[in-house]
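*Asks:* quick one: sequence and predicted model below, then my questions.
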Amino acid sequence: MTETITNVLQQQLDKRYGPDAPVAGDAANPTLEVLLRHRTARNYLPATVSETELQLIIAAAQSASTSANFQFTSVVVIDDPEVRTRLSELAGGQRLVLDASVFLVWIADWSRNIELARANGHTIEATSYLDSALSSIIDVTLSAQNAAIAAESLGYGITFVGALRNNIDAVIDLLHLPEWTFPVYGMAIGLPDPTDPADIKPRYGQNVVVHRNTYTPPTEAAVTDYLTRINTYYREQELPEDWVKNRLAGRISTKESLHGRQHIRTTFHNQGFDLK
């Protein structure tokens, strides 16, 4: 069994890193297999995630590390078809919002802790500073990633939907979110369509992202290696293959490439976060 898992892990590592992939070795186990096989699932088959499975997925989310046990995460389960349709529109018409068995919106939520502090006669001066907002977003992300792993361990696929932030004020209004909350992203969960050609996507080599004691800029060869592998992946997926031109530059070249997200600071202020 361990040998079989090791072989699967090595195949996953090879897809992720290419010829310089780490060796799976003797540390192979089913948890690593779930983590390493992750891919974006954008096409789903009709299926139902049971209420028990959903509760376990959320229990996994709530089991993530949380700053000072503040538990900043709230999750809105979207099971009203009209709300789903509107969220799909706000996320740029993404069909997966409608097709997924479950759609969740992950909320950075200071509201209940602020209410509790005020009810007990405490001031909330520190919540106006950037670190407080940052802490809540980190909490949400740790929780959501736990949920993603749990869903994938149950045989489902997931996709994070950051495009909800393109129209964040409309999302806040639609979900009736109170002050001191902020929608970070959506998550689609469903049964992946096996005909979807999407596969394990290449990542930068560990020689680019891992540093020892001090930061070391990547070599040109290491970056070129990644661009070759990621462009090959997109070509095999019959997608535009120039990652730098079609994805990196498309996201950072101008403020308009943020598709409305350049105004998020204003939304934070409107929701009570001063970000001092």
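*Replies:* All right, it came through fine.
*Asks:* only C-alpha atoms from now on, for both contacts and neighbour counts.
*Replies:* OK.
*Asks:* which residues touch the residue lying closest to N29 once chain neighbours are set aside?
*Replies:* What sits nearest to N29 in space, not counting adjacent residues and going by C-alpha to C-alpha, 6 or more residues apart in numbering, is I5, at 6.5 Å. By C-alpha atoms under 8 Å, 6 or more residues apart in numbering, I5 lies in contact with 28-30, 33.
*Asks:* equivalent analysis for V223, please.
*Replies:* 204, 208.
*Asks:* what comes up buried for the one helix or strand it maps to?
*Replies:* V223 belongs to helix 220-236 when elements are defined using DSSP states H and E. For helix 220-236, a neighbour-count test (16 or more other C-alpha atoms under 10 Å) marks 225-227, 229-234 as buried.
*Asks:* same question for stretch 118-135.
*Replies:* 127, 132-133, 135.
*Asks:* returning to that earlier point: would you turn the contacts of I5 into TSV with neighbour count, distance to K201 and secondary structure?
*Replies:* Below are these laid out as TSV (neighbours: other C-alpha atoms under 10 Å; distance: C-alpha to C-alpha, whole Å; DSSP: H, G, I helix; E, B strand; the rest coil):
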residue	neighbour count	distance to K201	secondary structure
A28	19	20	coil
N29	16	21	coil
P30	14	20	helix
E33	18	15	helix
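*Asks:* hold the first one in mind and look at this next one:
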Amino acid sequence: MTLHQSTQSVHAAQAQEALFRRYREPLPIAAANWNETIAGLVAHRSVRVFRDQSLPPGTLETLVAAAQSAPSSSNIQAWSVVAIEDPTRKARLSQLAGNQRHIEQAPLFLVFVADLARASAIAAQDGVELEGAHYTESFLLATIDATLAAQNALVAAESLGLGTVYIGALRNHPEAVAAELGLPDLAYAVFGLVVGIPDETRPASVKPRLPQDAVLHRERYDLGQQTGPIQRHDDHAIAFRREQQLPVQGWSELVVDRLRSVEALKGRHVLRSVLNRLGFQLR
């Protein structure tokens, strides 16, 4: 066996191990389609326990550089990020997000903002009103821009050995969050991103995902193909929750519970009217 063949064999073994952790079942791929970047993406896990330790100098700026390198629709760059390091402000935001203690525990909390306020201010300098900013398309554009930027920041953070977890619960109280952060009209907090140094004594686990044959459609969407893969995923999810000593629940049950009622939305059922008050007309 040549050195190249040996290296390819190692890559193939590493890929299969990582993919099995992600899917709880084999997913054959060619070793040539595996590298450190993909390995890092596949190994993603949400971290909720952090060491009481500051981030190295320059980390924030590095993460923002990665975030700003994400694609942006028409290069409008309709997003901003508010970096929270003050313990008292983190505590208030934690309370608004359902008392998630990891927000307070980690040294950095990034709040990603869908931001049409900047474009509106630029136009106002020339006496122009941005009619297009009040349509749902523009709202989606800004939300997607913020989301792509955040995911770039997350990937960068994990590549530096840091742990992260998204906080969607900021949308439980969007007006209070906007007031806390001083957001102008036409800007809202899409979600937060906790960043810190993971506590290696309490490592997070890779959570299983749906089999690819449930989400990958070739040429045309086929809802009928998903029954078998979903049943398999339910089994994997139950096994995972048992390992984590969590209440036993299949993935299907979780999805239904999350969307079953208005109460399950935890106040977000009024999000449209709240967004209207924050300046988004959503025409």
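*Replies:* Noted; the coordinates are in hand. The structure presented is a predicted model; accordingly, all values stated were derived computationally and were not measured.
*Asks:* superposed, what's their TM-score?
*Replies:* The TM-score (TM-score structural alignment, normalised by the length of structure 1) is 0.95; 276 aligned residues with a C-alpha RMSD of 1.6 Å.
*Asks:* how big's the offset between the helix holding V223 of structure 1 and structure 2?
*Replies:* Aligned to structure 2 and superposed, helix 220-236 of structure 1 gives a mean residue distance of 0.9 Å (mean C-alpha distance after the TM-score superposition for structure 1).
*Asks:* now for the next helix or strand after that helix, which elements pack on it?
*Replies:* Counting by DSSP H and E, the next helix or strand C-terminal to helix 220-236 of structure 1 is helix 243. When contacts are defined as 3 or more C-alpha pairs under 8 Å, 6 or more residues apart in numbering; DSSP states H and E, helix 243 of structure 1 packs onto helix 220-236.
*Asks:* the residue mapped onto F139 of structure 2 from structure 1: what's it in contact with?
*Replies:* By TM-score structural alignment, F139 of structure 2 lines up with A133 in structure 1. For A133 of structure 1, the contact set (C-alpha under 8 Å, 6+ apart) comprises 108, 127, 273, 275.
*Asks:* so what corresponds to H38 of structure 1 in structure 2?
*Replies:* By TM-score structural alignment, H38 of structure 1 lines up with H44.
*Asks:* what about the residue nearest to its match when sequence neighbours are not counted, neighbour count?
*Replies:* Among residues not flanking H44 of structure 2 along the chain, V206 sits closest, at 6.6 Å (C-alpha to C-alpha, 6+ apart). Using other C-alpha atoms under 10 Å, the number of residues around V206 of structure 2 comes to 16.
*Asks:* same deal with G98 of structure 2?
*Replies:* 14.
*Asks:* looking for the alignment partner of it in structure 1.
*Replies:* G98 of structure 2 maps onto G92 in structure 1, by TM-score structural alignment.
*Asks:* identify the residues contacting the nearest residue to its match once chain neighbours are set aside.
*Replies:* Once flanking residues are discounted, G92 of structure 1 sits nearest to A163: 7.0 Å by C-alpha to C-alpha, 6+ apart. With contact taken as C-alpha under 8 Å, 6+ apart, A163 of structure 1 is in contact with 90-92, 185.
*Asks:* the one helix or strand the residue nearest to N29 of structure 1 maps to vs structure 2, average distance?
*Replies:* Assessed by DSSP H and E, I5 of structure 1 sits inside helix 2-17. Once fitted to structure 2, helix 2-17 of structure 1 is off its aligned match by 2.5 Å on average (mean C-alpha distance after the TM-score superposition for structure 1).
*Asks:* between that helix and helix 220-236, how big is the angle?
*Replies:* 100 degrees (axes from the mean of the first three to the mean of the last three C-alpha atoms, to 10 degrees).
*Asks:* state the three-state secondary structure for the residue nearest to the spatial centre of structure 2.
*Replies:* Compute the mean C-alpha point of structure 2, and by C-alpha atoms, centre = their mean the closest residue is Y166, 4.9 Å away. Of the three states, Y166 of structure 2 takes strand according to DSSP: H, G, I helix; E, B strand; the rest coil.
*Asks:* quick check: it vs I29 of structure 2, distance?
*Replies:* 29 Å (C-alpha to C-alpha, to the nearest Å).
*Asks:* now the strands for the stretch 51-200 of structure 2?
*Replies:* Remark: strands assigned in the stretch 51-200 of structure 2 by DSSP state E, counting those that start in this stretch are 79-84, 108-115, 163-167, 187-196.
*Asks:* and the helices in structure 1?
*Replies:* Ranges of helices in structure 1, per DSSP state H, are 2-17, 30-36, 51-62, 81-90, 96-99, 111-119, 130-153, 168-174, 206-209, 220-236, 243, 249-252, 264-270.
*Asks:* and T73 of structure 1, which of the ones you listed is closest to it?
*Replies:* T73 of structure 1 lies closest, by C-alpha to C-alpha, to one member of the helices of structure 1: helix 130-153, at 5.0 Å.
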